[in-house]
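Novice: predicted structure and sequence below. I'll ask about it afterward.
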Amino acid sequence: MSAFPTQAQIVIIGGGIIGASTAYHLGKLGFSDTVLIEKHKLTSGSTFHAAGLVGQLRSNAGITQLLGESVKLYRTLEEETGLATGWKMNGGLRLACNQERWTEVKRQATTARSFGLEMHLLTPKEAQELWPLMDISDVVGAAFLPTDGQANPSDITASLARGARMKGVTIHEDTLVTGLTVRNGRVTSVETSRGSIACEIVVNCAGQWAREIGAMAGVNVPLVSVEHQYMVTERIEGVTPNLPTLRDPDRLTYYKEEVGGLVMGGYEPNPIGWAADGIPEGFNFQLLPSNFDHFEPIMELALGRVPALETAGIKELINGPESFTPDGNFILGQAPELTGFYVGAGFNAFGIASGGGAGKALAEWIAGNGRPPYDLSPVDILRFGRNHQDVGWVRARTLEAYGKHYTIAWPHEEHASGRPLRRSPLYDRLKAQGAVFGEKLGWERPNWFAAEGEEARDIYTYGRPNWSGPVARENRAARSSLGILDQSSFAKFLLMGKDAEAALSYLSAADVSGPAGSVTYAPMLNERGGIECDVTVARLSPTSYYVIAGTGAATHDFDWIRRNISSALDAHLVDITSAYAVLTLIGPNSRKLLEKLTRDDVSNAGFPYASLREIRLAGAPVRALRLTYAGELGYELHLPTEFALTVYEALMAAGEEFAIANVGYRALETLRLEKGYWASGSDVGPDQTPFEAGLSWAVQLNSGRDFIGRAALEAKVGQPLKKRLAGFTVADPNVILLGRETIYRNGERMGWLSSAGVGPTVGLPIGHGYVRRAEGGLDDAFLLAGDYELEVAMERVPAKIHLGALYDPENERIFA
């Protein structure tokens, strides 16, 4: 055994598959001064009892890409290291046993096609030919991914560890982390039972222990342990080595072949949390007592699918706790609390499927100085917020997410646990008026409003939902007269200091040097030229700016801005989200309403578009911004939280003359789709440049000013674009567009929809998506010359492309 190190460039904590994979990929990238430490033995946490299924398809392109990287690695790893991995590319089957599930599966198949994955729809009989042991009497159809498979978790981890050692990484087992030393905002050493290791970077891959490890350095890792059981049988006649993995979500179960028998497990709707008061000391290579009573409902469901289980011998019922997260996605990336502290944990029982790709992404993240290799925002630790600080809240939401693991993933479905948590001052008032709320980052936000006689709750479906009528009603109110929307959940930051302009000018591709009162859409780019932060900034004074970001981007955008302000500058960022409520007025009568309640000049000349005015409104100090995300005359009223209810009441009373209507976020979505505005996080993100997103107007390349991403954009000037954001409509109003539908041009697959919905004003389903072309580039002539179709649940429907707004393309209503 090599001598225990006293220093290293990188220390990885945790010797499960994620830690081993990260070590392997760091070694491949040349980071040989890397040490992996494991408190007991490799795989002794949850890896050794993982089921080992490897599926690839997810609803996000980046995560699907990551899972595909796992398969690529597992196919070659054994040859590289000489250690068996147990990898078999035997394919994966997914069953559907009712029409709604079949619709979900067909939409998943379309998503797979969008992302370039091979996926086939099968009849029940065709599925049975691949999996002869199953009863298909209730099966409607199935999907088959031939490149899915399974692996032996312990073997593949050992192979990764050998690969890491072959590249110079050292691994030390039986080494307990006892503390982390933090100085000047970063970890400088890892304290262990065998001594201290000075280091520059720490990677927390400690699985169920990751939250405890993070807490040692003041880092929040929102995960909890949940019991997860599966059964291992003796040999069963007819179970062959090449039997595909099988997922039967309507019966909550999954299956894989193992030594001629079956592994069968499931996701019960009433999960049992574990170790609420901490994981017991010495819990290594250990399982929990089998809970046959709790597993019995899963067993009964399985018997209906695989009758051979009735007579099969049972080797064991494994009850192994695993780490799960509040949204069912794993956690990667650099923690917002520290520099150089990375996390790879919370894999929700698909750590083996994710392991190869997650380790690769995390290693490249580290090599990129905190920048992920591609858009991984659904798993980025920066997606969490204040609501995730409380472990009780995290546990409640995580158990709900676990219980929904195999339920139908309904469009627009909301979680119910841990609510309400963060409420604007208007919450009770809006609820009394029929508001049906959604939740984002703990905030309660009005999605739509039920009128008298309408049921104020979401009824989920893959068809036309019950809120369609109310949302169309709200859309009409905003277009014809006046709507009001509570957007208090906006993230709001104050950037101040004598160098505030210099700091923001380097961060943003836009010109933010305008005078006090100017409002600028100011996209912030990464070094690849992708849109990292989709923000609006308003200049308050020569030394201060007001920065507005989306609710879900609160942690990410604050972290990005803070980290990219040079320490040599006098510029400081403060989160003031909770200090201000936001009431948004939408519609042609919005100015008339303001004129009834303020003596300040809100005329078009006195208060032009893209400007800010400090006004008095109904006795309250209001920071008013003339902006729109709906394509109508509109204003955002930002005001101290304690005035919110008073101002809302005044607006509603004075607005009766204009038939003012409450509108929700789902109506806002229809309004922005009709206007052709982009949606942050779906239409624009880190993998899309302003050129590709149609936002060239927001970039100031001719200023001579340096900003993050400038060099990448300059290199693209004059080069043909390989993807372009465009709008699409379908003539048939009965077609339901949800996003991820495949785009076909002249019969060739060329991309997918990034966001979609319906436009009540134009009376058409609407989608936005990137048309992609690897060779030859994309210009207007090419785009407009094609005949387009969208694949919706595996059926192609004719579509029309649009390169401009469907509603008010001349912007006459905005500037009225």
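Specialist: All right, it came through fine.
Novice: C-alpha from now on. contacts and neighbour counts both.
Specialist: Will do.
Novice: helices along the stretch 701-816 of the chain, start to end?
Specialist: For the stretch 701-816 of the chain, the helices defined by DSSP state H, counting those that start in this stretch cover 710-716, 780-785.
Novice: for the closest residue to residue 438 other than its chain neighbours, what are its contacts?
Specialist: Leaving aside its chain neighbours, residue 438 sits nearest to residue 445 (5.2 Å; criterion: Cα to Cα, 6 or more residues apart in numbering). Residue 445 sits next to 437, 438, 439, 486, 487, 489, 664, 665 when contact means Cα atoms under 8 Å, 6 or more residues apart in numbering.
Novice: another one to put next to it:
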Amino acid sequence: EHVGLRKLFTGPESFTPDNGFLIGEAPEVSNFFVAAGMNSLGILTGGGVGSVVASWIVDGVPPVDVTDIDIARLSPFQTSRPYLAERSVELLGRLHSTGSWPHSTPATARNVRRSPIHERLEQAGANFFESSGWENTAWFAPDGFEARFELSYGRQDWWEYHAAEHHAVRRGVALLDLSAMSKFLVLGPDAEKVLNRLSGNNIAVPVGQCVYTQWMNEQGGIEADLTVTRIGDERFFLVIAESFHRRVETMLRRSIAVEDRVYVTDVTSGYALLSIQGPDSRTLLSEVTTASLDNDVFPYFTAQDIDLHCARGMAFRMSFVGELGWELYVPSEFAVGVYDRIVEVGHELGLVHAGMETLESARTEAGRRDYGLDMENTDTPLEAGVGFALDFEKPGGFIGRDALLKQREHRPYASRLVQFLLEDPEPLLYGEEPIMMNGEPVGYLRSGAYGHTLGGAMGMGYIEHADGVTLDLITSSTFEIQVAGERYPARASLRPMYDPKNLRVHM
């Protein structure tokens, strides 16, 4: 009679493959909205989720960044029972332990999606992390080195190997496997019309021309960031980061009217993507192909079908790291042979394998934007500094044009993306650190990496200022980035601090 009563409620909890919510319009069914997968946080976050979904339904666009919670980020295979049985148990623990630490990646449900050259990369010392089910290379280490993952915001024990990869990109030549990137083939007499309606840039270009563009919503917010390459009169090749595969595919298919003669094919699995980057990339590839790679024959941001050792593939001259380089799209069955030839001839040139840590550090130095970090659905191209990829005068316009024209009338913009470099070489940046201007908070970093060439941690973040963010404001102000409660002086720039005139890609 003295024990008392205690109530205990038990019930099923929903855990998603990446601990993010499942919110938004279902890719499979228009106007069908989902609000689920709260990962045991439904009571805590239910009010906010309801507000976001309600606004999304009424306004047609979400009022907040939905990169990590959009239901379209996940793929159908991630609903399989074996996959979820492995992953969900682990993520319950990760939610309250290691999930938010830098470089932390799930250990279960791995090796589900692999590059055609995965085993070769493993033999080369690759350390992998998981992205949208793909095994992506993070960094490479020499034989005999066993990495020890530490829960730390400091330098990991593989730091020096990552730094060597970065320097190889800047001074020599490096190979990066980007096969996880999503790839779509868009065909048909009306393909140009449909793509031009979606794209801020002009897709009506000659065959062989690559186009960098964004897709916007009606309010001018960026929904996708991609390249569109015209590979034939009625053939276009689209490349997008793997995390936005279903979003882009859904936007594309929903934009095709019944009368449009357009056909969309997902060719992601059909091609390996080998990126050869660095000042010596032309010298290396000249031993792999008989095609001329000279500037007058193969200029920057163009594409050609070329021979690649015993295979043929598509070569796009472009660079996300800000160097001379080519992206090779190799049919999957030929990928190992082409890779082996690249490694063979690259040995004399000091070819280095590089992973995504180096892609991130090099692109941050070069000021290249990463969608999902530096840009998302509540940012506009004008705020993000990619207004050069908008063609307001092209026939037919594009989705979001009117909203962006209205914003352009109110310059200077109250929010602009700025690049930062810490003056102290010791602290590291990972993103979300507060930005202080003249001692006052004005924003936070969207992304962070280490600029090994420039000698300090770097990041990009939006500065908010009611009177507009101008060059004069940037140059006349003092900036600090707050790291773990301590403020560090930082340089700020609206232009890339590394190669601001973008000359190196034209070498």
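Specialist: Yep, it's here. Everything numeric in this text was worked out from a predicted model, so none of it was measured.
Novice: thinking again about what came up before, tell me which of the contacts of residue 445 of structure 1 fall in helices.
Specialist: residue 665 (DSSP state H).
Novice: which residue numbers in structure 2 go with the longest helix seen in structure 1?
Specialist: The longest helix of structure 1 (DSSP H) is helix 61-81. Across structure 2, nothing matches helix 61-81 of structure 1 (TM-score structural alignment).
Novice: flag every buried residue along that helix.
Specialist: 61-71, 73-74, 77-78, 81 (16 or more other Cα atoms under 10 Å).
Novice: and the residue mapped onto residue 621 of structure 1 from structure 2, what does it touch?
Specialist: Structural alignment (TM-score structural alignment) places residue 621 of structure 1 against residue 312 in structure 2. With contacts defined as Cα under 8 Å, 6+ apart, residue 312 of structure 2 is in contact with 305, 306, 330, 331.
Novice: among the residues you listed, name the buried ones.
Specialist: With neighbours counted by 16+ other Cα under 10 Å, the contacts of residue 312 of structure 2 contain buried members at 306, 330, 331.
Novice: just the ones of those residues in strands?
Specialist: Among those, the residues falling in strands (DSSP state E) are 306, 330, 331.
Novice: against structure 2, where does stretch 499-512 of structure 1 fall?
Specialist: Going by TM-score structural alignment: stretch 499-512 of structure 1 matches residues 190-203.
Novice: oops, could you answer that again for stretch 779-791 of structure 1 instead?
Specialist: On structure 2, the counterpart of stretch 779-791 of structure 1 by TM-score structural alignment is residues 470-482.
Novice: what's the match for residue 378 of structure 2 in structure 1?
Specialist: Aligned counterpart of residue 378 of structure 2 in structure 1: residue 687 (TM-score structural alignment).
Novice: isn't that match right up against residue 373?
Specialist: No: look at residue 687 of structure 1 against residue 373 with Cα atoms under 8 Å: they stay out of range, at 9.4 Å.
Novice: related to what we said a few turns ago, the match of residue 621 of structure 1 sits in which helix or strand?
Specialist: If you go by DSSP states H and E, residue 312 of structure 2 is part of strand 311-316.
Novice: right, and residue 546 of structure 1 touches residue 521 too?
Specialist: No: if you go by Cα under 8 Å, residue 546 of structure 1 and residue 521 don't touch, sitting 12.0 Å apart.
Novice: mutual contacts of those two, please.
Specialist: residue 537.
Novice: pull the longest helix from structure 2.
Specialist: From DSSP H, the single longest helix across structure 2 is helix 42-59.
Novice: corresponding residues in structure 1 for that helix?
Specialist: Using TM-score structural alignment, the residues of structure 1 aligned to helix 42-59 of structure 2 are 351-368.
Novice: three-state assignment of residue 532 of structure 1?
Specialist: strand (DSSP: H, G, I helix; E, B strand; the rest coil).
Novice: report the central residue of structure 1.
Specialist: residue 378 (2.4 Å; Cα atoms, centre = their mean).
Novice: any idea how far it lies from residue 323 of structure 1?
Specialist: Per Cα to Cα, to the nearest Å, residue 378 of structure 1 is found 17 Å from residue 323 of structure 1.
Novice: which residues of the stretch 51-200 of structure 2 fall in strands?
Specialist: 126-131, 134-140, 174-177, 182-187 (DSSP state E, counting those that start in this stretch).
Novice: show me where the stretch 551-700 of structure 1 has its strands.
Specialist: Along the stretch 551-700 of structure 1, counting by DSSP E, counting those that start in this stretch, strands occupy 572-575, 580-586, 612-617, 620-625, 634-640, 661-662.
Novice: these two touch, right, the residue nearest to the centre of structure 1 and residue 329?
Specialist: Yes: applying Cα under 8 Å as the test, residue 378 of structure 1 and residue 329 come out as touching, 7.0 Å apart.
Novice: re earlier: any buried residues in the longest helix of structure 2, and which?
Specialist: Buried residues in helix 42-59 of structure 2, defined by neighbour count with 16+ other Cα under 10 Å: 42, 49, 52, 53, 54, 56.
Novice: distance to residue 351 of structure 2 added to the residues you listed, as a markdown table?
Specialist: Compiled in a markdown table, those are given as follows (distance: Cα to Cα, whole Å):
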| residue | distance to residue 351 of structure 2 |
| --- | --- |
| 42 | 50 |
| 49 | 49 |
| 52 | 48 |
| 53 | 49 |
| 54 | 52 |
| 56 | 48 |
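Novice: counterpart of residue 543 of structure 1 over in structure 2?
Specialist: Counting by TM-score structural alignment, residue 543 of structure 1 corresponds to residue 234 in structure 2.
Novice: and that match, how close does it get to residue 329 of structure 2?
Specialist: The value you get for residue 234 of structure 2 to residue 329 of structure 2, if Cα to Cα is used, is 19 Å.
Novice: who has more neighbours out of the two?
Specialist: Set residue 234 of structure 2 next to residue 329 and count neighbours by other Cα atoms under 10 Å: residue 329 wins out with 22 against 15.
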